[in-house]
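*Asks:* Need the 3D shape of this:
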Amino acid sequence: MTLSPSEAVAQLTTLLGADAVIGEAAQMGSYLKEPRKRFHQQAAAVVRPGSVQQVQAVVCWAAENRVGLVPQGGNTGLVGAQVPMRGDEVIVSLARLDRIRHMDVAAGTMTAEAGVILEQAHKAAEAENTIFPLWLASQGSARIGGLLSSNAGGVNVLAYGNARELTMGVEAVLADGRLYQGLNSLKKDNTGYDLKDLLVGAEGTLGIITAATLRIFPKPADYETALVNIAGPEAALDLFQLMRERIGSRLNAFEIIPAIGLDMQLRHGMLDRDPTAGPSPWYALIEVSRMAGGPEGTLLAAVETAFGAGMIDNAVLAESLADRTRMWAFREQMSEVQSKEGASIKHDVSVPIAAVPQLIAEGSAAAMRLVPGIRPVPFGHMGDGNIHFNFSQPVGADSKSFMAEADERIHEAIYDIVLRLGGSVSAEHGIGQLKVDLLRQVKDPVALDMMRAIKTALDPLGILNPGKMLG
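*Replies:* This is a model prediction of the structure:
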C-alpha cells in the first residue's frame, strides 16, 4: 500500500462520502471479528458502497494506489476469506447492495444483489410460491455475495446442488474496475468459457460479485421429516441407499448426528426436549419434499421398509411444524454447542459417499490414539459425502494446551485419511487464509499452475483479496 491509512480514508471519503467510509479502528469491530476468532488483523478502512458504480470506483482507486481489497458479505465465513490478512487492506462491505432486482417465476429465476441476506432471498422466493433452496445455519446473516464466493453448500445439496449449481449468471467488478455483465438466465449457452463458474467459489480473488441470477423452484406442498435411530455410519450408508431407491430426487436431506451431539445440546439446554425416538448411538435426519398432488406418506413407507429390513430399530416422524423445527435445530446447533464444551478441532472434508463409514472409523481411532480422552463429534451431510469431522477437547482439559498440543497432529491424521480415500480437504467452507498452505500441499501442481495463471491474468496487481486461496 502506497498510502498511509489516514490518506486512504481521506481519499475514500472524497470518493464515496463520509457515510460510506469507516476509518476509526474502534468502529470496525464487527467487520474484523470472524466467527471462529482465529484471525486478528486490522484494516486501513472499511467502505460500504451503495451502488455498483461505487464498487467500480473503489476498485479503480485501489488499482491506482496498489491497495488490497477484501470483499465482505455477512462476515460468516469460517476460513478467514472475508477478513484482512496483512492489516493494510480495505474491506469492501457489500451490505448496502441489498435489492432483489427481478423475479421471473416462469423462468425459475431471481436476480439478487450481493448484499441480500439469505433469509431475505428465501422470503422473496416464498412470496411467489417458490423456494431458493440454499439453506444453512447462518442464513439470518450470510449474504448472497459471500455465499457465492465460497460456493456454499448446506443441507439441500443432495436435491438441489450447491451455490454454483444454483447460479445461472453473475455480475462482477473486475480488478481494473470494469463490470462483467453476466446476468443471463439461459439454460443453454455454449458461447465460450463459463465465466460464471470461474467467479463463483473464487473467494473474491478474481472479481467482486455484485449481483447474481439464481435458480428458484416450485414450493413443495409439504415436507416429511424423520429422525431415525441407527447403529452407526455403516447402517446410515445402507439406509441412505434404500431411501434413494425408494424416494429418488425428492430426497432433500440425509444428515447423520452422533449421540454425543444430543447429549451436549441437552446438557446445555439448547433443546426444549429430546426430539429423538429414544437412546441410540447415532441418528439420521431425513427429509422428503412432497409436491402438490403428490402422494403422502412416502417417507413413512420407506421407514417401514427399513424397519422390516432390520436397518433401524426406532424412528420418529414430525407431526407438526414445531416437530420439524426441533429436529432441524438438533442438526443446526451441532457447531454452536461444541463451543460450550471447550476447544474444538474442526474439519470440513468430503469423501466418496461409500467411504464415509471408513473415514469416521479410521479418523476417530487415529485421533483417540493421539489424544486419549478426545471426543470425536463427526456429523453432517451423509447424502453428499461432506462430513464435519470435529473433535472436542477431553473433559476437564485446558483449552489452550489442548489446541497447542493436538491441533496440528489431528489435522495431519485426518487429512491423510481423507486424501487416501480420494476426498477433499475443503468440502464447502473454502480455502481463505486458513488453508492456503494446505492447498499447496494437496492440490495437483498442474491445477495450481492453472489457477495462478488465471489469477495473474485477471488480477495482475494482486489487489483482490491478497494472500487468500493461492497465498
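
*Asks:* Every contact and neighbour count from this point should use C-alpha atoms.
*Replies:* Fine.

*Asks:* Kindly provide the distance from the closest residue to residue 368 other than its chain neighbours to residue 408.
*Replies:* Leaving out its chain neighbours, the residue that sits closest to residue 368 by CA to CA, 6 or more residues apart in numbering is residue 374, at 5.8 Å. Separation of residue 374 from residue 408 (CA to CA, to the nearest Å): 14 Å.

*Asks:* Could you also give me the structure for this next sequence, so I can compare it with the first?
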Amino acid sequence: MPASVPSSIPTIPTVPLTAEMRDSLRAIVGEKGLIEDEHGKQPFVTDWRGLTVGRAGAVVRPASTEEVSDVVRLCHEHGIAIVPQGGNTGLMAGATPWPSHTGIVLSLGRMNRVLGVDAVGYTMTVEAGCVLQTLQEIAADHDRFLPLSLGAQGSCMIGGNLSTNAGGVQVLRYGNARNLVLGLEVVLANGEVWDGLRALKKDNTGYDLKHLFMGAEGTLGIITKAVLKLWPAPKDVCTAWLAIRDPQAAVEILSEAHAASEDNVGSCEILSRAAVDLVLRHIPGTQDPIKADMPWYLLLEWASSRPRQDGADGMSEKMEQFLEGQLEAGRVLDAVIAQTVSQSRNMWRIRESMAEAHRAEGPGLSFDVSVAISKIPEFIDKGLKAVLDILPTIRPYPLGHIGDGNLHFSFMGPKGMDQQTLTQYKAAITRAVNDLVTSMGGSISAEHGIGMDKLDELSHYRSKTELDIMRTIKRALDPQNIMNPGKVLRL
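*Replies:* The predicted structure follows:
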C-alpha cells in the first residue's frame, strides 16, 4: 500500500466499465477525449508526489459542460464512480483514484477557455481547466490582478483550486479561493447542471450554494465554470528578504507592518534556514538573498495599486524606514530590499519551490496547519519538541504563510532513512502535531484539503455534529457516493 494511504480503506463503488459503457463514453467525448491504455492513464492515476498510485477503468477528458453533464449522467445511471481532476498538483491525493477504483478519472484539462474579461466590472469568467498562471497573465493584460498565487500555478487548474479552496501567498490580503469567486457552474452527481454563473457581489436569495462546492474536493459535484473577482493591478511593489531574530519577532514585525505600509502588506512568509538551504541545494539558479547563516527569515512584500508619485515616498522608501526601526528594535538582524525584478523573482522562487525541493530531497513528512497568528511562535517551539522527542534525528524545516496563521510544519527524514522506515513513525508524529494544533484552537488542514491522506484525521478531530452535517449534505447531493468516493468523508 502506498505510504500516504490510510490504513483503513473506505468502501467505494466498484462497478466496472463494460464495453457498452466505453462505447457510450467514446460517443460523448470522441476518441481524443478517452484514454484507456495503461501508459496513457498513468499520469492521471499517480499523485504529484509519486507516493500514491491508483487505478481507473478509463480517463475521460470532456471539452464542454454539456459533455461533462452527459458523462456524469451516464455514470450515475450505471453507478460508476468518478474522480474529478484538474492539474493533479494536490498534496493530499484528493484527485488521485484509490487502488480499488474501477470507474473513471474525469479530467477537465480540455476545458480551458477564458469566456470573458470585464475590466470595468473587475471580473473574469473562465472554464475549470484554465491554468492559474494563464489567468494571472490575462488579467495583467487587462491591467487587472488575480491574486490567487501558489507554487504550482504554472500547472494547477482553476477548477481544482476552487474545489480545494486553495490558499497561497496572497491570502493575508485577499483571502482564500472561496473569497475570489462570485459565481459557479457545477455539474451535479446526477448530471444536472446548476447555473450559478452570476457576477453579483450582492445576491441574498437563500442559501449561497457556491460555497458548498468550494472546498468539497469534487465530492458534491464538478465545478465547470467560474466568475472570478479581479483587483487593480499593483503599480508600486516592494519585496524584502529579512533575517529575523525568531518567530516571535516575525509576528511583531507583521503586526507593525500593517500600519507602516498603510495597509498594503500583500504577503508575509516565514522560512527557517533549513528550508532555504533545501531549495538552494535542489533548485538550480536560486541564490541566497542574504549570505549569512541566520536561523529565521521573513519574505515581506508590500504592494499598492497607486503608482509612485514624483517626490512622494513609495513602497520602497516606506519599507526602508520601517526596516530601520525594526533593526533598532532587534527584531531584524539583516535585510535586503529587491532592487530589480530578477532579485524579487529569486526571493519568490525560493519560497515557491519548497514542495519541489522537498520531493527532490527524499522521504519526509509535512503538516499543513493553522493557528492564531499570535500563537505561531508557541506552536513552533512545542511542536518541534514533540516531534524531536519521537524521532530525535528527524530534520525540521518549518515555513509558511505567517501572515494568515498557516504553517507548513515540515520535516525531512533522518539522513539514510528510507520512506518505509520513516512511515513507521508517521502515526505517532501526526498524532503529536495534530493534538497540539487542536489544543491551541487550530486546524489540521489550513489550505491543502483532506483528500485521502487526512481522511482518518478529519474523522478523529471534527465533532460528531460537524461530521453528521457533512454526511447529510453528501448523501443528499450524491446518494450513490459516486463523486470522488473515499475522499474527505467516510460514509
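
*Asks:* Any idea what the TM-score is?
*Replies:* In this superposition the chains share a TM-score of 0.97, using TM-score structural alignment, normalised by the length of structure 1; 470 aligned residues with a CA RMSD of 1.4 Å.

*Asks:* count of neighbours near residue 127 of structure 1?
*Replies:* By other CA atoms under 10 Å, 10 other residues sit near residue 127 of structure 1.

*Asks:* again but with residue 300 of structure 2, I slipped
*Replies:* Other residues near residue 300 of structure 2 come to 23 when the count uses other CA under 10 Å.

*Asks:* cool, residue 414 of structure 2 as well?
*Replies:* Neighbour tally, residue 414 of structure 2, other CA under 10 Å: 17.

*Asks:* So whichever residue in structure 1 pairs up with it, which state does it fall into?
*Replies:* Mapped onto structure 1 by TM-score structural alignment, residue 414 of structure 2 lines up with residue 394. Assigned with DSSP: H, G, I helix; E, B strand; the rest coil, residue 394 of structure 1 falls in the coil class.

*Asks:* where exactly do the helices run in the stretch 1-150 of structure 2?
*Replies:* The residue ranges that make up the helices of the stretch 1-150 of structure 2, judged by DSSP state H, counting those that start in this stretch, are 19-29, 38-45, 65-78, 132-141.

*Asks:* In structure 1, what residue corresponds to residue 367 of structure 2?
*Replies:* Using TM-score structural alignment, residue 367 of structure 2 pairs with residue 347 in structure 1.

*Asks:* Now do the contacts for that match.
*Replies:* By CA atoms under 8 Å, 6 or more residues apart in numbering, the residues touching residue 347 of structure 1 are 387, 388, 389, 390, 411, 425, 426.

*Asks:* I figured the first one hits residue 363, correct?
*Replies:* No - taking contact to mean CA atoms under 8 Å, the distance of 11.5 Å between residue 387 of structure 1 and residue 363 leaves them out of contact.

*Asks:* hang on, the earlier thing: what sits against the nearest residue to the match of residue 367 of structure 2 once chain neighbours are set aside?
*Replies:* Once flanking residues are discounted, residue 347 of structure 1 sits nearest to residue 389: 5.0 Å by CA to CA, 6+ apart. The neighbourhood of residue 389 of structure 1, defined by CA under 8 Å, 6+ apart, consists of 346, 347, 348, 349, 360, 376, 377, 378, 379.

*Asks:* Please identify the helix or strand for residue 389 of structure 1.
*Replies:* strand 386-392 (DSSP states H and E).

*Asks:* What mean distance separates that strand from the matching residues in structure 2?
*Replies:* In the superposition against structure 2, strand 386-392 of structure 1 averages 0.6 Å from its aligned positions (mean CA distance after the TM-score superposition for structure 1).

*Asks:* need the next SSE after that strand, C-terminal direction.
*Replies:* Next helix or strand after strand 386-392 of structure 1 toward the C-terminus (DSSP H and E): helix 399-420.

*Asks:* Show me which positions of that next one end up buried.
*Replies:* Buried residues in helix 399-420 of structure 1, defined by neighbour count with 16 or more other CA atoms under 10 Å: 402, 403, 406, 407, 410, 413, 414, 415, 417, 418.

*Asks:* Save those as a markdown table, and put in distance to residue 147 of structure 1 too.
*Replies:* What follows is the buried residues of helix 399-420 of structure 1, written out as a markdown table (distance: CA to CA, whole Å):
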| residue | distance to residue 147 of structure 1 |
| --- | --- |
| 402 | 32 |
| 403 | 29 |
| 406 | 31 |
| 407 | 27 |
| 410 | 28 |
| 413 | 29 |
| 414 | 26 |
| 415 | 25 |
| 417 | 28 |
| 418 | 25 |
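
*Asks:* Could you check how far the residue nearest to residue 368 of structure 1 is from residue 112 of structure 1?
*Replies:* In this view, residue 374 of structure 1 and residue 112 of structure 1 are 44 Å apart by CA to CA.

*Asks:* now residue 71 of structure 1
*Replies:* 17 Å.

*Asks:* Residue 305 of structure 1 now?
*Replies:* 43 Å.

*Asks:* These two: who's more crowded?
*Replies:* Between residue 305 of structure 1 and residue 112, residue 112 has the larger neighbour count (other CA under 10 Å), namely 27 against 16.

*Asks:* For the more buried one, what is the corresponding residue in structure 2?
*Replies:* Aligned partner of residue 112 of structure 1 by TM-score structural alignment: residue 126.
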